[in-house]
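Trainee: Model the following, please.
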Amino acid sequence: MTHRIILFRGMNTGGVRAPVSDLRAMAADMGLKNPCTLLASGNLVVESGKATDALEHDIEAAMEKTFGLKVAAMVRTPDQWASLVAANPFPDEAAAHPARVVAMVMKDGIRAGALDACRELAEGGECVEAIDDVLWFWFPNGQGESGIFKKATPRLLGMGTGRNWNTVLKLADMVGLTR
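Mentor: Have a look, this model is predicted:
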């Protein structure tokens, strides 16, 4: 058994609600060990021997059964998360303004043309890079004012969920990654 990081898309934002205590209880009922949540924004860390694809399927089915919610889940291993942390294309920006660097972890890869489309929407110094199955964003003026963030939908990008650099590092700490 090893840690698994589970990210839920849109959890406790946009009207999708599941109390974190109930989320941990659901994970325990599924046989997942030591479920821990980070914040109230769809971050769950468990111990499991299941493959990531199988765990994604099981978690999504449990979310629908337990809460009546169709929520996309992205599951990553500690090694995958370590690669994500190491790949950050905006390290200086992340050190100075960690809440303004966002890693969008994609469920089934980045949709063809998404990177170019995001770059066309960028304004005010915004940058976007694609590394493996992650879209990386630098929002110098914050997400709320971003031309990319206002118009980039799953239809354009593919299904994913974003976490700012602060959250990325906290999840790394939760699975015992050293930086």
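Trainee: CA atoms for contacts and neighbours, from now on please.
Mentor: OK.
Trainee: Residue 10 versus residue 79, what's the distance?
Mentor: 24 Å (C-alpha to C-alpha, to the nearest Å).
Trainee: neighbour-wise, which of these two wins?
Mentor: Taking other C-alpha atoms under 10 Å, residue 79 and residue 10 do not tie; residue 10 has more neighbours (18 against 13).
Trainee: Break down the protein into its helices, ranges please.
Mentor: 20-29, 52-67, 78-86, 91-96, 114-121, 147-151, 154-157, 165-174 (DSSP state H).
Trainee: Next, the structure of the following sequence, for comparison with the previous one:
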Amino acid sequence: MAIWLAFLRGINLGKRQVKMAELRTCLEAAGFVAVKTVVASGNVRLEAEGGADAIKGKLETAIEAQFGFKVGVVLRSQAELKAMLDKHPFDTLDPKADVTRHVLMFDQPLPAGLRIEDRPGHTEILRIDPRDIYIAGYRQPNGRYTEGVEEVLKPLYAQLGKGALDTMRNWNTIEKMLA
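Mentor: Reported below is the predicted structural model:
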């Protein structure tokens, strides 16, 4: 069996509440093994047989059947997540900067040659990979870090259209996924 990392989009927001123990039970009942949730925002490490599309579909079907609403899943293999961890661009940041690190992950490849205009010292796009965008959010006078990220990403979403499935995670969460 292979190790997979599933990132659920938009749970534990508003009425879309999912307790991690219930999610674990749901996924185990669907046939996944060694299910482990990481942080209470829909991050799951599991083992399964099959290809990415089949596993993603099985996850989405099981979650909708159990909780009564659709949840998009962005899936990464163990090798893909290990490559992210090994080759991330966050080492380029000033170690003294008051910054938060995030990765915006997509379930489908991004358009080739994609460019996003960032705001240096505020919301910086550090690198765009085929399905991932690495983002640094600097602390602002109001104490927030990612307040400007939506404005920076607005042209991206306009280009991608409504069908794009993505989810953003704090880099600290990504670092915990294979632990």
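Trainee: ok, back up a step: for the helices of structure 1, which one sits closest to residue 43 of structure 1?
Mentor: helix 165-174 (8.1 Å; C-alpha to C-alpha).
Trainee: Who are the packing partners of the closest one?
Mentor: For helix 165-174 of structure 1, the elements it packs on are helix 78-86, strand 101-106, judged by 3 or more C-alpha pairs under 8 Å, 6 or more residues apart in numbering; DSSP states H and E.
Trainee: Summarise which helices and strands the last one is packed against.
Mentor: Judged by 3+ C-alpha pairs under 8 Å, 6+ apart, the packing partners of strand 101-106 of structure 1 are strand 134-138, strand 160-164, helix 165-174.
Trainee: go with 7 Å
Mentor: strand 134-138, strand 160-164 (3 or more C-alpha pairs under 7 Å, 6 or more residues apart in numbering; DSSP states H and E).
Trainee: Deepest in the core, which of those strands is it.
Mentor: Comparing those by mean neighbour count (mean count of other C-alpha atoms under 10 Å), strand 134-138 comes out on top with a mean of 25.
Trainee: Which residue numbers in structure 2 does it align to?
Mentor: Mapped onto structure 2 using TM-score structural alignment, strand 134-138 of structure 1 covers residues 132-136.
Trainee: Rebuild the helices and strands packed on strand 101-106 of structure 1 as JSON lines, extending it with distance to residue 39 of structure 1.
Mentor: Formatted as JSON lines, those follow (distance: least, C-alpha to C-alpha, whole Å):
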{"stretch": "strand 134-138", "distance to residue 39 of structure 1": "21"}
{"stretch": "strand 160-164", "distance to residue 39 of structure 1": "12"}
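Trainee: Which one, of those strands, ends up nearest to residue 102 of structure 1?
Mentor: With C-alpha to C-alpha as the yardstick, what comes closest out of these is strand 160-164 (4.2 Å).
Trainee: now that closest one: which residue numbers in structure 2?
Mentor: Going by TM-score structural alignment: strand 160-164 of structure 1 matches residues 166-170.
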